[in-house]
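[1] Need coordinates for the below:
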Amino acid sequence: MASHSIRRRFRPAVLTLLASLAPLHAAWAVEPFTVRDIRVDGLQRIEPGTVFASLPVRVGDTFSDEKGASAIRALFALGLFKDVRLETQGDVLVVVVEERPSVAALEFVGLKEFDKDVLIKALKEVGLAEGRPYDKALADKAEQELKRQYIGRSLYAAQVVTTATPIDRNRVNLTFTITEGGPAKIAQIQIVGNKTFSESTLRDQFNLDTGGWMSWYTKADRYSRTKLNGDLESLRSYYLSRGFLEFRIDSTQVSMSPDKQEMAITINITEGERFVVSGVKLEGNYLDKEDEFKAQVKIVPGEAYNAETVAETTKAFTDYFGKFGFAFARVESVPQIDRANNRVELVLRADPSRRAYVRRIQITGNNRTRDEVIRREFRQLESAWYDGDKIKLSRDRVDRLGYFTEVNIENQEVPGALDQVDLLFTVVEKPTGSISLGAGFSSAEKFALSFGIQQENAFGSGNYLALQVNTSKFNRNYVLSTTDPYFTENGISRTVDLFHRTTRPYLGDLNAYSLVNSGVGLRFGVPVTETDRVFVGANIEQTDIREGTGLPSTYKNFVNNFGYKTNALPLTLGWARDGRDSALVPSRGSLQRLNADVSVAGDVRYYRANYQFQQYIPLSKKFTLAFNTDVGWGQGIGGRDYPLFKNFYVGGQGSVRGFQQSTVGPTSTTTGVYLGGSKKLVFNAEFMTPFPGAGTDKTLRLFTFMDAGRAYGEHEKVDFKEMRASAGVGLSWISPMGPLRFSYAIPVRSQTGDRIEKLQFQIGTSF
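    Got it, this is the predicted structure:
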């Protein structure tokens, strides 16, 4: 067979054209022949097997023009080659390729707004990453993606220039030179068409604003289409919840200045008339339980139409249908409008559809947390009837784990099975560990080191692990704590504590007396209800009073009776109920805790109880009123004195602000050391509001407060006249390092000799 050479470049579009032009076909046609061998030329990085696997021709096959065109299309489809051509040398098929260069490295110049890894991830999603093939079209696509990322942060003037630098082995380094420019800020927000409410009132519903002195923190003056859509929904909700049933947003115009630094937003609205609900009527199939469904109605006849209560009612109906297994129930609210009298009757039409059972429960998003950690919180089981209450309870229990920022449930119909449904649990994990390292230097303590590590979801197992170390001369602590929340399959938790604490009064003398408390504790938590848990356990403790300067006479008397070292075996009993909507920034709900210790063996015998109650009352979307009560009581048993080292202390942050930490209570008459007391009463009240200029951001809040409290000695009566009280203002910030609280308090009830400390701060806890 004569040798033939095909030296034409075939691209898919060209191949299609050539295939359709029969007159030209003869110009490049190859007479069919049997392929004896196939050779690939031009490969540098790509394995020959990749080419052979894509070819539709094998040794021994008959080669034809159609198979040649198919081979070229298949190789181009790999996206690895700039050029592909086929040659024949006798009965040998030669595949000649020119590889596309690969990306060796991605670099960014001028990057300030973003972390490099964020942009690398974004480029990978559009197909550009280290090790992947490169071409100019992909670079253009990458530039557009980078600009899109900047537009998402209101940096409309950002410019991106791509430089491709060839290097060895047919690779390129890509450098993106970015000129970020300044953010486009909102210069004006105008609402047109409002008659009932002032423009300032309506703009208060927005998160976007024209800027203020806190804009550097909130970035509320940066335009974002997503934020604007959210604000428009807030505006719509504001009107619909106040009777304006036919309110509508006619148009929204967003204009940008020529330099892309300022934006103006104009919103045109039509308020419509205000309607009052004349009645509520039920239609459809309510499973012969109309009276039970009527009890779920939140809509009040005689009041203005409120879209929020209508939505609450339809959701309550849907949830109630779910309680009986009707996963696909539909409830529709149909308004029947009487425009002559501005009244509306709401018809709630229900179709329970069909009863279903749960075939499968799938979990997604838990990249770190093990499946079993989530599944053991489920109350809805697979292959059981669909139960809306149990599904909601399952979601709440998973959310209360504290491992996720979002927990969502979605019903998915099973194709071909009308009575089955799959549940999709989608979670978004958050960091559950924290590490702290601190050092300090003072003339009294010299160098002090503190270290702490805490992991609420250690290795994704759901177990809690914490280690605290403090080398301070006056408060030296070594604490190791671990909790297994499912020590048993029934949900009984087990906590093990190891501790060694040394405390010394701050008298400016390192030779002062000290208390050394060491021990080990074991505690079990027993779930009583879905929201209540009871704790039982025991500790083995040893306390050593080490003599030194400043030892109060009360401690000397205790040493005379019991010696310097005392042992105790306190049994612990506790109960907790947490109904707050958030542990970090609560705005509603309550928290109750009760803990009691009873020493039944050892040198000292006593009981000690502590009860705390917190209540959060939302006054509006922005304002919250909070109350806290903390009561402690301890007493010796069997005629024995109450051990002084178990005293309660009052004063400072988390207690009565404005007074130095642990100084509100009995003192030693000889040394002036603050002894604490066997009883304590603390009362706090706070009024919380977002920081001026921060909108509705709850991570940064101002609060005003009033505190009162005192510790009382064992033989001292609880006298409210002896209480100390203070009032002041404070700042709460959920910072990257944890919750921070700063307060400035002025004592309103104090006595001579009290240690006043007006400015204080704290990391952690609410009060």
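[2] Please count neighbours and contacts with C-alpha atoms only from this point.
    OK.
[3] Now do the helices in the stretch 151-300 of the chain.
    Applying DSSP state H, counting those that start in this stretch to the stretch 151-300 of the chain gives helices spanning 199-203, 215-218, 225-240, 290-294.
[4] and if you look at the chain?
    Remark: helices assigned in the chain by DSSP state H are 12-20, 22-28, 48-54, 65-77, 116-125, 136-151, 199-203, 215-218, 225-240, 290-294, 307-323, 371-375, 388-399, 553-562.
[5] just so I know, which of those helices lies nearest residue 735?
    helix 215-218 (11.8 Å; Cα to Cα).
[6] one step back: among the helices of the stretch 151-300 of the chain, which comes closest to residue 93?
    Of these, nearest to residue 93 by Cα to Cα is helix 225-240, at 56.7 Å.
[7] number of nearby residues for residue 487?
    15 (other Cα atoms under 10 Å).
[8] Who are the contact partners of it?
    When contacts are counted by Cα atoms under 8 Å, 6 or more residues apart in numbering, residue 487 touches 493-494.
[9] picking that back up, can you tell which of the helices of the chain is closest to residue 634?
    Of the helices of the chain, nearest to residue 634 by Cα to Cα is helix 553-562, at 16.2 Å.
[10] Can you list the buried residues in the closest one?
    Within helix 553-562, the residues scored as buried using 16 or more other Cα atoms under 10 Å are 555, 558-559.
[11] quick one on the thing from earlier: dump the helices of the stretch 151-300 of the chain into CSV; add mean neighbour count and distance to residue 120 as well.
    Shown next, in CSV, are these (neighbours: other Cα atoms under 10 Å; distance: least, Cα to Cα, whole Å):
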stretch, mean neighbour count, distance to residue 120
helix 199-203, 13, 38
helix 215-218, 14, 26
helix 225-240, 17, 23
helix 290-294, 13, 53
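[12] what's the closest of the ones you listed to residue 711?
    Residue 711 lies closest to helix 215-218 among the helices of the stretch 151-300 of the chain, at 40.5 Å (Cα to Cα).
[13] elements contacting that closest one?
    Helices and strands touching helix 215-218, by 3 or more Cα pairs under 8 Å, 6 or more residues apart in numbering; DSSP states H and E: there are none.
[14] just to revisit the earlier point, got the helices of the stretch 151-300 of the chain as JSON lines, with distance to residue 728 columns?
    Listed next are these as JSON lines, based on distance: least, Cα to Cα, whole Å:
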{"stretch": "helix 199-203", "distance to residue 728": "30"}
{"stretch": "helix 215-218", "distance to residue 728": "24"}
{"stretch": "helix 225-240", "distance to residue 728": "34"}
{"stretch": "helix 290-294", "distance to residue 728": "48"}
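[15] this one as well, want them side by side:
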Amino acid sequence: ISEVFVTGLEGHPDQERLQGLTYETIKLRAGQTTTRQALEADLTELYATGWFSDVRITPSDSPLGVRLEVAVVPNPVLEEVVIENEAVLLPASEIEKVFAPDYGNTLNLNQLDQRLKELQDWYNAQGYVLARVTGPIRISPAGLVSLVVQEGIINEVLIEFTNAEGDSVDPEGNPVKGKTRDWVISREVSSLSGSLFNRQLIEEDIRRLYQTGLYKDITMSVKPVIELPGSVDVILKIEESQTGSLSGGIAYSAAQGIYGQVQFGEENLFGKAWKADAKVSYGQYGSQFDISFIDPWIKGDPFRTSMRMNAYYSRNYPAIFRAGPHTKIKLIDNTDEPQSTAEISETSSSVMLSRTGGDISFSRPLNGGNPFQKAAWTLTTGINFQLIDVLDSDLDSKRYGAKEDAASIDQVLCVAYNCSSSNTLTGVRLGAAYNSLDSNTRPTQGDYVSLATSQYISVGENSPTYNKFSASYAHFIPVRLLNFTSGCNPKEGEKEDCPQTIVLSLSAGGALGELPPYDAFCLGGVNSVRGYESCGIGGGKYFSEATVEYRFPIWNILSGEVFFDAGTSLGSQSDVSGNPAGIRNIPESGYSPGIGVIVATPLGPLRLELATEEFDIEKYRFNFGVGFKF
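    Here you go, the predicted structure:
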């Protein structure tokens, strides 16, 4: 080799740097010998720098040996990057952000590959994991680079049912048939044919399907469509859960005392996700037969409106006439209005109410017509009908009641509206709820608001007209006061799991009009002022309650709580017809400190609580509850 010289860089803005880089890259020097393999190796090295679109080495004879001309075609100065496809998700601002450091400089193909990976990372971060950014398909002399994007289009969403072994065909080779209708599944899936494949949206779809409780196992796979490059079929393989149930047991509630119950339910009636339930219970303070039907999402409704219908027959002993250590109100045997204290003493049975009725209600989240959008507000409306009879233990109709130890005609009251043995209640209910909690199972921050009003309309002589209204507000404040669990003291690399919160809750309500005595506002019980039993305080036409509660983790599924409840009927006991709470000397107000433990279970949180009346340690009670108070 007598001489090595570079051509093709004349007039290029980066001529001096690229010329020096070319000389540094090639290994051939004047005075050396070379071979074809050595020349090809230098060509490869120059291409690998990424600065040139074409490189050629041409040998020619000279008197002193072989002259090597290295002819290069440098890449242009990068001025603009465009996407050839129309209507892609990738915003122009993201392209500008990624390529901003390179504009005005000579295009380097290696650097361009790195920038394409950054654009690919943007798609991946958004969940579009099948998207592919490729190119360049064209580089103009003026520095315009053209790219192509394939974003991964869903051709079709296919549903396959599987058996317990995970097979979608039976031993005879036939597809496994599912009970659930395809539209029940597909309406929960936001990823539709023609839309872009997004793993995050698919995972949300699968979570929504699990939340219906109808499916035991769900897996997702994709299959490329050979005839449509860039398109895939999404296959959902679903194993259904057993949705029918028959159960029975013994339990306790404030309304029924100790009771036994048999219940039959179906969660996927006719494969339409309809829920039907029938239960019979018989207990210490009453019995009940109840059938209900729920459509969790009316077919075709874009707002995810749900419907609930219920019919029931029950007999119970209302707490306002019997609860607590106070003297109970008993029915007077005579159905005529008592005229003397002698008639008052003729009491026998506790007050029993027979209720026959039904209701239908609708609930709609305010999601703007997007059924997949989480809505903070939910509205409900409904109508209900009840026929209420006042009965004694022999199921005979009665009208009047009095204290067991009544000594005056003034302590006689009408048990029902209009001193009748039977009332008819026909009402319309409106409600609204706001939920901004961070979790529905273990909330630590956010707010929950509930507003409700029920307007009862007279449909006859013994049918009252009145309105009941209530409002409640709970505010959750995240705190970090105790560190009992390992989740509160995570090691390096471990995720913290230490849910603690202070809850401030306030509720109030009242009634306007002809409120029947049995419909007064009772306070006390597992979801009220917890140191008192149900209707241990209150019993007025108005009420107000407040609670401060601190919840903290103890160990694994076990949490603790410390609370202070207070409630009052706001001096309204005497505003209730007959003043049953006042006759029984039920206190208007009360407060209750307490502690408890909470066990997280698949059925929800279970609470075991110990609370006292005010701070009297001799007046305490244990409560067992399912779910949080708020």
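[16] Now the TM-score, please.
    Put the two chains on top of each other and the TM-score (TM-score structural alignment, normalised by the length of the second structure) is 0.55; 418 aligned residues with a Cα RMSD of 4.5 Å.
[17] For residue 758 of the first structure, which of the helices of the first structure is the nearest?
    helix 215-218 (26.9 Å).
[18] Give the aligned range of the closest one in the second structure.
    Aligned using TM-score structural alignment, helix 215-218 of the first structure spans no residues in the second structure.
[19] And the strands in the stretch 51-200 of the first structure, which stretches?
    Along the stretch 51-200 of the first structure, the stretches classed as strands by DSSP state E, counting those that start in this stretch are 62-63, 81-89, 92-99, 102-109, 159-167, 171-179, 185-192.
[20] and for the second one, what span of the second structure is it aligned with?
    With TM-score structural alignment applied, strand 81-89 of the first structure matches no range in the second structure.
[21] count of residues packed around the residue nearest to residue 283 of the second structure when sequence neighbours are not counted?
    Excluding the flanking residues, the one nearest residue 283 of the second structure by Cα to Cα, 6 or more residues apart in numbering is residue 259, at 3.6 Å. Neighbour count of residue 259 of the second structure, defined by other Cα under 10 Å: 18.
[22] Residue 259 of the second structure contacts residue 316, doesn't it?
    No. Counting by Cα atoms under 8 Å, residue 259 of the second structure does not reach residue 316; the two are 11.8 Å apart.
[23] all strands of the stretch 301-450 of the second structure, in order?
    Using DSSP E, counting those that start in this stretch, strands in the stretch 301-450 of the second structure cover 306-316, 329-332, 347-350, 352-365, 377-391, 400-403, 412-414, 422-435, 446-456.
[24] Which strands or helices does the second one pack on?
    With contacts defined as 3+ Cα pairs under 8 Å, 6+ apart, the packing partners of strand 329-332 of the second structure are helix 319-322, strand 347-350, strand 400-403.
[25] Show me which residues of stretch 139-146 of the first structure are buried.
    Residues of stretch 139-146 of the first structure classed as buried: 139, 142-143, 145-146 (neighbour count, 16+ other Cα under 10 Å).
[26] okay, that stretch sits on what stretch of the second structure?
    Under TM-score structural alignment, there's no match for stretch 139-146 of the first structure.
[27] how distant is that stretch from the center of its chain?
    In terms of Cα atoms, centre = their mean, to the nearest Å, the centre of stretch 139-146 of the first structure is set 31 Å apart from its chain centre.
[28] what's the closest of the helices of the first structure to residue 360 of the first structure?
    Nearest to residue 360 of the first structure, of the helices of the first structure and by Cα to Cα, is helix 371-375 at 12.0 Å.
[29] which residues of the second structure does that closest one align to?
    Under TM-score structural alignment, the match for helix 371-375 of the first structure is residues 182-186.
[30] Quick check: that stretch compared with the first structure, mean distance?
    Aligned to the first structure and superposed, stretch 182-186 of the second structure gives a mean residue distance of 2.2 Å (mean Cα distance after the TM-score superposition for the first structure).
[31] now what about that stretch, what contacts it?
    Against stretch 182-186 of the second structure from outside (Cα under 8 Å, 6+ apart): 159, 209, 271-273.
[32] Stretch 678-688 of the first structure now?
    Residues from elsewhere that reach stretch 678-688 of the first structure, judged by Cα under 8 Å, 6+ apart: 623-635, 642, 644, 646-650, 655-656, 701-714, 718, 767.
[33] picking up where we left off before, would you mind listing the buried residues in the match of helix 371-375 of the first structure?
    In terms of neighbour count (16+ other Cα under 10 Å), stretch 182-186 of the second structure has its buried residues at 185-186.
[34] how near is the spatially closest residue to residue 163 of the first structure that is not a sequence neighbour to residue 122 of the first structure?
    If you skip the residues right next to it in sequence, residue 163 of the first structure has residue 175 as its closest partner in space, 5.1 Å away by Cα to Cα, 6+ apart. Plainly put, residue 175 of the first structure is 15 Å away from residue 122 of the first structure if you go by Cα to Cα, to the nearest Å.
[35] same thing with residue 544 of the first structure?
    The value you get for residue 544 of the first structure to residue 122 of the first structure, if Cα to Cα is used, is 60 Å.
[36] go on, residue 279 of the first structure?
    Plainly put, residue 279 of the first structure is 53 Å away from residue 122 of the first structure if you go by Cα to Cα.
[37] Tell me, how many residues neighbour residue 509 of the second structure?
    Per other Cα under 10 Å, the neighbour tally for residue 509 of the second structure reads 19.
[38] Per the alignment, name the residue of the first structure opposite it.
    So residue 509 of the second structure corresponds to residue 633, using TM-score structural alignment.
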